[in-house]
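Student: Output the structure for:
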Amino acid sequence: MRQLILHIGSHKTGTTAIQHWIAANRDVLARRGIADLSFGEEPNAHGFLTWDEPGPIFPRGFRLDKPAEFAEALAAVQAERVIVSSENFSFFFEQKAIGQLARLVKPLFDEVVVLCYLRRQDRHAVSHHMEGARPARPPEWELWGHGFGALPQVNPLQALYLDYDKRLAKWEKAFGRKALRVRVFDRARLEGGDIVTDFLTTLGIDAEGCSTPETVNTSLDRVKARIGHMANAMTGNEEVTKALLRATPNSKTPARPGRLVAKGFLARYVAGNRALNARLGISQIPELFDDDFDDLPDEPMQTWSDEEFNRAMRSAVTVVKRLIDASAPPRLDDLSAAARALAATAPVRALRLVELALLQRPSGRALLAMQAELQANIASGQHMDLSDGPDGEDE
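Tutor: You can find the predicted model right below:
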């Protein structure tokens, strides 16, 4: 029986760790009749998905980029069990997009499993909002914004993602209730306290003889998160954000909301969580998730310590200095020396260097003499070293 496993996320539930584990163990899995469909050299299927451009990504969300090519690639995978993993399937907000996916894959397989991990909404929002502090994250920027708090400022689009009851109802409608395997992402409730172990156990995949790759996708601390959000909001320049994040050391102090703020954020989704759990029987807890907020402070940590402020300032100053150094014009001595070195072999290039130097010092006697000599050599077709320049200051 040929089976398709659609691993649809959600984001921030260890999907990267799962994808890297699969990629690291492809040979072993292949001997057991298991393969994955990835795009290019990436260990995931992100490249098969897209959104409509130009314009906002949401509320429409993602869809298949080239449906026929996706179906062809999927049909070409020769294995009894095929895994397609992309957390960006969780951005499929329209029934039309999910229905199209279902119509394409169902004829190719005897069974389709849709596996989704869900994280308590306040915890998910904190982590996913932090992801928007990284460069090149348009969906996260649009969905969560660039606020400086641990939790994003609430907007109507967020319910498209965080109302798990309505979101998964669309997948249930397209694939059927039996296809859905929904797991709670909480290390205390995962098999072995580990997302990869839980993934394999849920799907009945034997891990014997497989290797465990290094942990990837390190979270940003609260200083780096604020710096990244500020850079993205102010500049929209990917290179600026990258430079600032690289220059800022990471600590182990995460961004955390206050207890009451987190409870208030979660409250709007409790009824939907209860309805989803009643329908699918996911958790022994009626509300689907625990209501433990003891790991959070009474009040949100808004103020930076002196160490955090200094760390942020050091990174900003470091990046500014690098930018200034990179944009500084070449020194006159360097241009002059390079021109002399090229005069006999590449006089046209040597002349260009002298002309650049003259932009900095238009009346430089030595530079003007070099320019005249190079022009004469080029006109006569002679390639020779330059004579020594005039004595004295080059003014």
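Student: hey, let's count contacts and neighbours off CA atoms from now on
Tutor: Will do.
Student: For residue 231, which non-adjacent residue is closest in space?
Tutor: Once flanking residues are discounted, residue 231 sits nearest to residue 241: 5.5 Å by C-alpha to C-alpha, 6 or more residues apart in numbering.
Student: ok, now which ones touch the one you found?
Tutor: Applying C-alpha atoms under 8 Å, 6 or more residues apart in numbering, we find residue 241 in contact with 134, 135, 228, 231, 232.
Student: Against residue 228, how distant is it?
Tutor: Distance, residue 241 to residue 228, by C-alpha to C-alpha, to the nearest Å: 6 Å.
Student: Also this sequence, please, to line up against the first:
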Amino acid sequence: MKKLILHIGFHKTGSTTLQSFFAKNENELRRRGLWIANAGRENKAHLIHSHLFWDLVESDLFDSKKGGLNECKDELNHLPNRAKLMISTEGFSRLKKPKDLLSLFDEAEIQVIAFRRKKSSLASSLYIESLKAGSNSTFIEFLDKESFLLDHDHICDLWRKENIDFIDFDIGDFSSNKALVTTFLNSIGIDHDGFTFNEKRLNTSVSESEAFALFLANNLLRHSNLRLPTSEKLRFLSKIRSSHTDLARDQRRFDLTELEAAALNTKLSNPFTPEKLRSSRELDSLRYIKYVTLMSARHLDVTPGERMLRILREKARTFTNQSL
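Tutor: Modelled structure (predicted):
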């Protein structure tokens, strides 16, 4: 019987570290009997099979040229004896009915591996990821909307019920990338000796002030007539983030007045902690609505840097109750 290994994440549990390791060591892993599916890969430095998930859920993001689940099944069927095929994508952790996927490979021996994370540390990380992708939800709205994704224990229980070999680990138990990768390799029967491990952090952190800038920009885009393609929107948000980082280092970079700079520094402190947002509706305040309305009425045919300057100025002036 052929063996299929599914690495399903979860989100924000070291998946990028693992997928980068897979990409850099694919030839050696194959030599040791682990094939990584060619179908469904994204063109990224780390190896992730997003298109297989998008194929399963019939998403518009699926590109048949990348290969889908049928092509993946063909790869599994043509494996050498005793070889294993692996798929890695956090998308599968979103499935409320894992059987929809598992039934497609019912003739294979299936092993599923997941890394869990506690809700208390997971929530803020997932929320910031949603902002980077263009969400305009407040933290409280996000908690309500994504309650399923935040409950790793419940998701693990759904997979365990499917009568498969399911292994899960708590990401908090790992102090290094090497420990994480070694544990994964050991769980699928591969010796970790002979591999090199990268301890560099692959995903950069987003500060709370950067997250606030993204939140405001997402709402600005949502309320304006500006329609950006996804790729351009992501570049725009990345530029906003870098511009805001520059502002934190040098207030004079954008020639903000001392009053404006003080308003930004005061209002951007710790805006996304659950405790603060549960006790304050600052992000939904009339002043914020006024800011969005004013900015939405303006032309946005400027460079991202100039657009960010306008956003910062208008936000600062609104917070200081100055006339616009």
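Student: So after superposing, what's the score?
Tutor: Remark: TM-score between the superposed chains equals 0.63 [TM-score structural alignment, normalised by the length of the second structure]; 247 aligned residues with a C-alpha RMSD of 3.8 Å.
Student: and which of the contacts of residue 241 of the first structure is nearest residue 359 of the first structure?
Tutor: residue 231 (34.0 Å; C-alpha to C-alpha).
Student: residue in the second structure matching that closest one?
Tutor: In the second structure, the residue paired with residue 231 of the first structure is residue 217, using TM-score structural alignment.
Student: what does residue 129 of the second structure align to in the first structure?
Tutor: Match for residue 129 of the second structure (TM-score structural alignment): residue 131.
Student: Once you drop chain neighbours, what's closest to that match?
Tutor: Counting by C-alpha to C-alpha, 6+ apart, the residue nearest residue 131 of the first structure is residue 140, at 6.9 Å.
Student: if I read this right, the one you found contacts residue 129, doesn't it?
Tutor: Yes - counting by C-alpha atoms under 8 Å, residue 140 of the first structure touches residue 129, with 6.8 Å between them.
Student: neighbours of residue 326 of the first structure, just the number please.
Tutor: 10 (other C-alpha atoms under 10 Å).
Student: gap between the helix or strand encompassing it and the chain center?
Tutor: For residue 326 of the first structure, the element it lies in under DSSP states H and E is helix 306-327. For helix 306-327 of the first structure, the separation from the chain centroid amounts to 23 Å (computed by C-alpha atoms, centre = their mean, to the nearest Å).
Student: The following helix or strand past that helix corresponds to what range in the second structure?
Tutor: As assigned by DSSP H and E, the chain's next helix or strand after helix 306-327 of the first structure is helix 332-342. Aligned by TM-score structural alignment, helix 332-342 of the first structure falls on no residue of the second structure.
Student: so what corresponds to residue 200 of the first structure in the second structure?
Tutor: By TM-score structural alignment, residue 200 of the first structure lines up with residue 185.
Student: didn't its match look like it was pressed against residue 192?
Tutor: Yes - in this structure, residue 185 of the second structure is within contact of residue 192 by C-alpha under 8 Å, at 6.3 Å.
Student: Give me the spatial nearest neighbour of residue 186 of the first structure, chain neighbours excluded.
Tutor: residue 119 (7.0 Å).
Student: Give me the distance between residue 99 of the first structure and residue 92 of the first structure.
Tutor: 10 Å.
Student: More neighbours: which of the two?
Tutor: Under the neighbour definition other C-alpha under 10 Å, residue 99 of the first structure and residue 92 were set side by side, and residue 92 has more, 27 against 15.
Student: Now which residue in the second structure aligns to the more buried one?
Tutor: Match for residue 92 of the first structure (TM-score structural alignment): residue 95.
Student: distance of its match from residue 152 of the second structure?
Tutor: Distance from residue 95 of the second structure to residue 152 of the second structure, by C-alpha to C-alpha: 12 Å.
Student: do residue 84 of the second structure as well
Tutor: Residue 84 of the second structure is 26 Å from residue 152 of the second structure, by C-alpha to C-alpha.
Student: do residue 127 of the second structure as well
Tutor: Residue 127 of the second structure is 15 Å from residue 152 of the second structure, by C-alpha to C-alpha.
Student: ok, now residue 2 of the second structure?
Tutor: For residue 2 of the second structure relative to residue 152 of the second structure (C-alpha to C-alpha), the value is 28 Å.
Student: And these two? Which one has more around it.
Tutor: residue 152 (21 against 18).
Student: Now for the counterpart of that one in the first structure: which residues touch it?
Tutor: Residue 152 of the second structure maps onto residue 164 in the first structure, with residues paired by TM-score structural alignment. By C-alpha under 8 Å, 6+ apart, residue 164 of the first structure lies in contact with 118, 272, 273, 276.
Student: hmm, which of those are common to the second structure?
Tutor: Contacts from the contacts of residue 164 of the first structure that recur in the second structure, judged by both residues aligned by TM-score structural alignment, their matches' C-alpha atoms under 8 Å, are residue 118.
Student: Can you say which helix or strand has residue 263 of the second structure in it?
Tutor: Per DSSP H and E: helix 258-267 holds residue 263 of the second structure.
Student: Downstream of that helix, the next helix or strand is which one?
Tutor: Assigned by DSSP H and E, the successor of helix 258-267 of the second structure is helix 274-279.
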